[in-house]
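**Student:** The following block contains a protein sequence and its predicted model.
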Amino acid sequence: MNIRIRHYFLLLICFIVSSCFRNGANTDGLPVGKRIQLQNVEELYQFLTYDDNRYPLVSLHRGGPASGYPENAIETFSYNASLQPVLVECDVRISKDSALILMHDNTLNRTTTGRGPVNASSLTELKKLRLLDNNKKMTPYRIPTLEEALSWGKGKVIFTLDIKNDVPYEAVINAIRKQRAESSVVIITYSANQAAKVHSLASDIMISASVNNLDDLARLNEKDIPDNRLLAFVGTREADPALTKVLHDHGIMCILGTLGNLDRQADKKGFQVYAGFIDRGADILSTDRPTEAGRALNFYIKKRGITSKFIQ
């Protein structure tokens, strides 16, 4: 065997072994094979409107990276979606030639084999790079475009898109329209003015709005955004029960960011901590520990006999 053949043979073995480790996750307690299935935007409104029998969900922060699975990668989304019904929180940036891609940071350094600002590279240049997992290990996966992700996700997941500052809302909405992905998308906003801007551009698209208090909700109401177009991100600490009640009375579901302190709390005290967050008013958990949160929610759902015609 010559040196070149042996080199490629060893690389092949490494990829096979790493794939075995990636696919060997413990799936006990997870609703493997179930997913969100929506046919149109009216079904999205119905599914994400609060009622007493609402179906609690996991939202994958940055797509749910794990060993061998980098953040903001379609392969990572697919892996997590095979284990349970999920929302996929991911980040939208723009390339030098105005292509919309998925990337959290404004530089390539942390999550890819490249260097430098994201917006200094063309899409062709970006597509030559490999994505790194959280352990800095190179994966076989490439940077996806927003349209590639939307095309993959229809009928499988709901995306919550965190659109970075230099990315025009108009460009994102055009990509959603092109892929006919309105029933698979929620756009994240951080102020009432941002929410109003999105609603003025695309009144049918759902919005995740930051709501930390009743004044935030009042500002959204002043913008004439219908309740059934809204999800409320209530922060990374449990919300005041009075705020949760008002949001629920409006039919608005609450996203609790467990990433950080609340995830660490669950790690120390046990995964059923996540069920407690749901009991106390959260409806969607945005987490860096989707498998553990998923087990807790699956137990919660089974115990209470919760069902949804949109989960199959």
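**Tutor:** All right, it came through fine. Everything quoted here is computed from the prediction, not taken from an experiment.
**Student:** hey, let's count contacts and neighbours off CA atoms from now on
**Tutor:** Will do.
**Student:** pretty sure S208 is in contact with V185, am I right?
**Tutor:** No: taking contacts as C-alpha atoms under 8 Å, S208 lies outside contact range of V185: 10.1 Å.
**Student:** got any residues that touch both of those two?
**Tutor:** By C-alpha atoms under 8 Å, 6 or more residues apart in numbering, S208 and V185 have these common neighbours: T160.
**Student:** the helices in the stretch 51-200 of the chain, which residues?
**Tutor:** For the stretch 51-200 of the chain, the helices defined by DSSP state H, counting those that start in this stretch occupy 74-81, 123-126, 146-153, 169-179, 192-201.
**Student:** ranking those helices by burial, who's on top?
**Tutor:** Greatest average neighbour count among the helices of the stretch 51-200 of the chain goes to helix 74-81 (a mean of 22), per mean count of other C-alpha atoms under 10 Å.
**Student:** And for the closest residue to P140 other than its chain neighbours, the neighbour number?
**Tutor:** Computed as C-alpha to C-alpha, 6 or more residues apart in numbering, the closest residue to P140 that is not its neighbour in sequence is R130, at 6.3 Å. Burial measure for R130: 19 neighbouring residues, criterion other C-alpha atoms under 10 Å.
**Student:** Equivalent analysis for A239, please.
**Tutor:** Using other C-alpha under 10 Å, A239 is surrounded by 22 other residues.
**Student:** take a look at this one as well, against the first:
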Amino acid sequence: MYKIIVYLLMFFSFITGRTYAQDVKKEINISPSEEILVVSHRADWRNAPENSIQAIQNCINMGVDMIEIDLKRTKDGHLILMHDKTLNRTTTGKGNPEDYTLEEIKSLFLKGGHGQKTRHKVPTFEEVMTLCKGKVMVNVDKGYDYFKEAYAILEKTGTVNQCVMKSDHPYEKVVLENGEVLEKMVFMPVVNLNKESAEKIIDDYIANLKPVAFELVFKDDSPEVLRLIKKVKDSGARIFINTLWPELCGGHDDDRAVELKEPEESWGWVINQGAKLIQTDRPALLLDYLRVNRLHK
């Protein structure tokens, strides 16, 4: 519990303008420039069904800083954790989740990575935020369509400052659709640095919202990509990079670290570019790497 309070102070002090050192320097000697936060993709999906309570609890147990989840809405208006447009791949059901009531969804079972039925059930967003409260931060990936509804649940559970919402839409669209709650939440723009519009999107967000962090996606590590990464870093925003597969991080991915045994060309490289949050499919191994390098407690 103490550890996650420390991380929350560090992360959310960026929003208020206070420095991490001002908040906790007397209690623990960690500089925000040294600490790297680990974000676990679909929680611990290698060892439990993705977007399941067990996968999230596994992440809490191993000391992950943030979990990534996805949202869908049921026929009767409840937000549940679900990545795909249909229930087919991850549950024993078929069809679209919006065609089922929550009671009907709760009668289904989640499938594991082997595609077979498990004992696990589909959780609601409220159940997940209640579990995560005070323990681990939450990154809502596929969930922009439910921005206001998600905010209401965060308010209800007292977890507004523990959840990051994000979107790859430009600032003008996001503020038009969700302006009344945008500045009440932690919002992270997602920018594909290989698109021609990338720099304008970055500039508009910096000028109008000053996001705490940007999620940056890039298929190569060209000089132009490196220039834009530096631009975001120099703005004071934190950099969030996905090392899930090569096309998201210019070839500096998890498998390069683990299978090719080149962690310095993977996680080390993104850290050298200024990444403060790394989303991974290998959370336990990334934590080991960071701890060996004294970049994580």
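**Tutor:** Structure's in. What do you need? Being a predicted model, the structure only gives us computed values, none of them experimental.
**Student:** just to revisit the earlier point, out of the helices of the stretch 51-200 of the first structure, flag the one nearest I301 of the first structure.
**Tutor:** Closest of these to I301 of the first structure is helix 74-81, at 17.4 Å (criterion: C-alpha to C-alpha).
**Student:** quick one: that closest one aligns where in the second structure?
**Tutor:** Aligned by TM-score structural alignment, helix 74-81 of the first structure falls on residues 53-60 of the second structure.
**Student:** mean offset of the matching stretch relative to the first structure (after superposition)
**Tutor:** On superposition with the first structure, the mean distance recorded for stretch 53-60 of the second structure (mean C-alpha distance after the TM-score superposition for the first structure) is 1.2 Å.
**Student:** Touching that stretch from outside, list them.
**Tutor:** By C-alpha under 8 Å, 6+ apart, stretch 53-60 of the second structure touches 40, 42-45, 47-49, 67, 120, 123, 128, 135-136.
**Student:** picking up where we left off before, dump the helices of the stretch 51-200 of the first structure into JSON lines; add distance to G260 of the first structure as well.
**Tutor:** Below are those laid out as JSON lines (distance: least, C-alpha to C-alpha, whole Å):
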{"stretch": "helix 74-81", "distance to G260 of the first structure": "20"}
{"stretch": "helix 123-126", "distance to G260 of the first structure": "30"}
{"stretch": "helix 146-153", "distance to G260 of the first structure": "26"}
{"stretch": "helix 169-179", "distance to G260 of the first structure": "28"}
{"stretch": "helix 192-201", "distance to G260 of the first structure": "25"}
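**Student:** And these: which comes nearest R295 of the first structure?
**Tutor:** Minimum separation from R295 of the first structure across the helices of the stretch 51-200 of the first structure (C-alpha to C-alpha) falls at helix 74-81, 12.7 Å.
**Student:** could you check the angle helix 146-153 makes with the closest one?
**Tutor:** In terms of direction (axes from the mean of the first three to the mean of the last three C-alpha atoms, to 10 degrees), helix 74-81 of the first structure departs from helix 146-153 by 30 degrees.
**Student:** Excluding residues flanking it in the chain, which one is nearest N40 of the first structure?
**Tutor:** Per C-alpha to C-alpha, 6+ apart, closest to N40 of the first structure is S183, 5.1 Å.
**Student:** tell me, how many neighbours does the one you found end up with?
**Tutor:** S183 of the first structure has 24 neighbouring residues, counting by other C-alpha under 10 Å.
**Student:** the strands in the first structure, which residues?
**Tutor:** 57-60, 86-94, 100-102, 158-163, 185-188, 206-210, 230-233, 254-257, 284-287 (DSSP state E).
**Student:** Relative to K136 of the first structure, which of these is closest?
**Tutor:** Closest approach to K136 of the first structure among these (C-alpha to C-alpha): strand 100-102, 18.0 Å.
**Student:** which part of the second structure lines up with the closest one?
**Tutor:** Going by TM-score structural alignment: strand 100-102 of the first structure matches residues 79-81.
**Student:** Just give me the mean distance for the matching stretch relative to the first structure.
**Tutor:** Looks like 0.4 Å for stretch 79-81 of the second structure (mean C-alpha distance after the TM-score superposition for the first structure).
**Student:** okay, now the closest residue to V225 of the second structure other than its chain neighbours: neighbour count?
**Tutor:** Among residues not flanking V225 of the second structure along the chain, L193 sits closest, at 6.0 Å (C-alpha to C-alpha, 6+ apart). Counted with other C-alpha under 10 Å, the neighbours of L193 of the second structure add up to 23.
**Student:** Also L9 of the second structure?
**Tutor:** Neighbours around L9 of the second structure, by other C-alpha under 10 Å: 17.
**Student:** same question, D105 of the first structure
**Tutor:** D105 of the first structure has 15 neighbouring residues, counting by other C-alpha under 10 Å.
**Student:** Need the counterpart of N298 of the first structure in the second structure.
**Tutor:** By TM-score structural alignment, N298 of the first structure lines up with R291.
**Student:** and the residue nearest to its match when sequence neighbours are not counted, how many residues sit next to it?
**Tutor:** Of all residues not flanking R291 of the second structure in the chain, K297 sits nearest, at 6.3 Å (C-alpha to C-alpha, 6+ apart). The number of residues packed around K297 of the second structure, counting by other C-alpha under 10 Å, is 14.
**Student:** do the same with I252 of the first structure
**Tutor:** Using other C-alpha under 10 Å, I252 of the first structure is surrounded by 22 other residues.
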